[in-house]
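Student: Generate a structure from the sequence data that follows.
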Amino acid sequence: MWTVIDSPVGDLRLVEHDGAITAIEFSPFRDGTNRAAPGRPLGDRDDDDPLLVECARQLRAYFDGTLTEFDLPLSPDGTPFQRRVWAELLVVGFGKTASYGEIAHRLGMTNAASRAVGLANGRNPIPIVIPCHRVIGANGNLTGYAGGLERKQLLLDLETDSLF
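Tutor: Purely as a prediction, here's the structure:
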């Protein structure tokens, strides 16, 4: 099931499957397909599904600056390595950032794995909640973001502004 909400970063499609959030997609959406799990149909739109309603509530609270940590059941579809990277992203706190190299080191790898971490980061099917926007280049510059660098900057600014 899925629903769509408006947000400061544009419309978001929230997708759940078997009682867990499986995707948050930025617009423009792909019709009838689940970007997070290619080949898996999205199912029906259900704006009243309790999990989707709760996900929408938490996202609105995040955007309002009143929520700094999400509490949702998550089931991102990915390889074991991707899931390890995404789990590490959940450790990067609200208003904080980490470089791709730092994430690689936290996973017990060298800086040479930074590119693999970046690729896994870019495949994150549940952005915002799994905060891939908090990963930046080693020099502090913003680097690629599936939702676009403008959205990444907006999310980082929102978190920084909420801290003060």
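Student: CA only for contacts and neighbour counts going forward, please
Tutor: Noted.
Student: List the contacts of stretch 112-120.
Tutor: Here stretch 112-120 makes contact (CA atoms under 8 Å, 6 or more residues apart in numbering) with 81-82, 85-86, 100-101, 103-104.
Student: Out of those residues, which is nearest to residue 154?
Tutor: Relative to residue 154, the closest of these is residue 100; by CA to CA it sits at 19.7 Å.
Student: burial of residue 19, as a residue count?
Tutor: Neighbour count for residue 19, taken as other CA atoms under 10 Å: 14.
Student: I figured it was touching residue 49, is that so?
Tutor: No. Counting by CA atoms under 8 Å, residue 19 does not reach residue 49; the two are 10.0 Å apart.
Student: what comes up buried for stretch 56-69?
Tutor: 56, 58-60, 62-63, 67-68 (16 or more other CA atoms under 10 Å).
Student: and this one, so I can compare the two:
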Amino acid sequence: MIKGYSYQTLMGSLTLLEEEGYLVEIRFGKDGETKEEYKIEETPVIEKTFWQLEEYFQGRRQAFDVPLRPRGTEFQRQVWAALLDIPYGETWSYKDLAMKIQRRKAFRAVGMANNKNPLPIIIPCHRVIGSDGKLVGYGGGLKVKEKLLDLEKSVIH
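Tutor: Predicted structure coming up:
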């Protein structure tokens, strides 16, 4: 059974979903609270994730240690695993990400997998930018993506 709980954060409303002791999804905005049926419950995994996100938003955490189980295809999971290799405060292009998974011509497919990341922030898809250096789509909106990147840059500089 999927359990979920919503919080107000510096990045707006976030709904955290857990299943069988694993974080499975993070949703942005109020719509995340009603998108799918789940039991409203603040589980230990959800609470731990929230506090780690709060530390991250305050610039006191650079990595997360909650159990993850993102649901997706094998290719998507491969891309999401590669996202975890992007260092805090740095950005990669979709092409860089495609090279990382040894699929250099698959940058469009990598972009689609990045778009389907069910665990934004924790799996840092916000660190992926266009090859021209511009910010491109983000599930939480470009303003949130910009805030996250600015936060990380301010902490490391």
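Student: Take the contacts of stretch 112-120 of the first structure and lay them out in TSV including secondary structure, distance to residue 163 of the first structure and neighbour count.
Tutor: Converted to TSV, these look like this (DSSP: H, G, I helix; E, B strand; the rest coil; distance: CA to CA, whole Å; neighbours: other CA atoms under 10 Å):
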residue	secondary structure	distance to residue 163 of the first structure	neighbour count
81	helix	32	13
82	helix	30	21
85	helix	26	24
86	helix	24	25
100	helix	23	26
101	helix	25	23
103	helix	23	24
104	helix	27	21
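Student: Among the residues you listed, pick out the one closest to residue 25 of the first structure, please.
Tutor: residue 86 (16.1 Å).
Student: and the closest one, what pairs with it in the second structure?
Tutor: Residue 86 of the first structure maps onto residue 80 in the second structure, with residues paired by TM-score structural alignment.
Student: ok, the spatially most central residue of the first structure to residue 139 of the first structure distance?
Tutor: Central residue of the first structure (CA atoms, centre = their mean): residue 127, 1.3 Å from the mean position. As judged by CA to CA, to the nearest Å, residue 127 of the first structure and residue 139 of the first structure stand 23 Å apart.
Student: how about the helices of the second structure, start to end?
Tutor: Per DSSP state H, the second structure carries helices over the ranges 44-57, 74-83, 94-100, 107-115, 142-156.
Student: Mean distance between the second one and the first structure after superposition?
Tutor: Which is helix 74-83 of the second structure. Taking mean CA distance after the TM-score superposition for the first structure, the mean distance separating helix 74-83 of the second structure from the aligned residues in the first structure is 0.3 Å.
Student: what's that helix packed up against?
Tutor: Secondary-structure packing of helix 74-83 of the second structure (3 or more CA pairs under 8 Å, 6 or more residues apart in numbering; DSSP states H and E): helix 94-100, helix 107-115.
Student: Would you check the span in the first structure matched by the longest one?
Tutor: The counterpart of helix 107-115 of the second structure in the first structure, counting by TM-score structural alignment, spans residues 114-122.
Student: mean offset of that stretch relative to the second structure (after superposition)
Tutor: Averaged over the aligned pairs, stretch 114-122 of the first structure sits 0.5 Å from the second structure after superposition, using mean CA distance after the TM-score superposition for the first structure.
Student: centre of the chain versus that stretch, how much separation?
Tutor: Centroid displacement of stretch 114-122 of the first structure relative to its chain, using CA atoms, centre = their mean, to the nearest Å, is 14 Å.
Student: and what of stretch 65-85 of the second structure?
Tutor: That offset, for stretch 65-85 of the second structure, works out to 10 Å (CA atoms, centre = their mean).
Student: Quick check: end-to-end length of it?
Tutor: By CA to CA, one end of stretch 65-85 of the second structure lies 14 Å from the other end.
Student: Would you mind listing the buried residues in it?
Tutor: 68-70, 76-77, 79-80, 82-83.
Student: Dump those residues to TSV, plus distance to residue 38 of the second structure.
Tutor: Output for the buried residues of stretch 65-85 of the second structure, formatted as TSV (distance: CA to CA, whole Å):
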residue	distance to residue 38 of the second structure
68	18
69	17
70	16
76	24
77	23
79	27
80	24
82	29
83	27
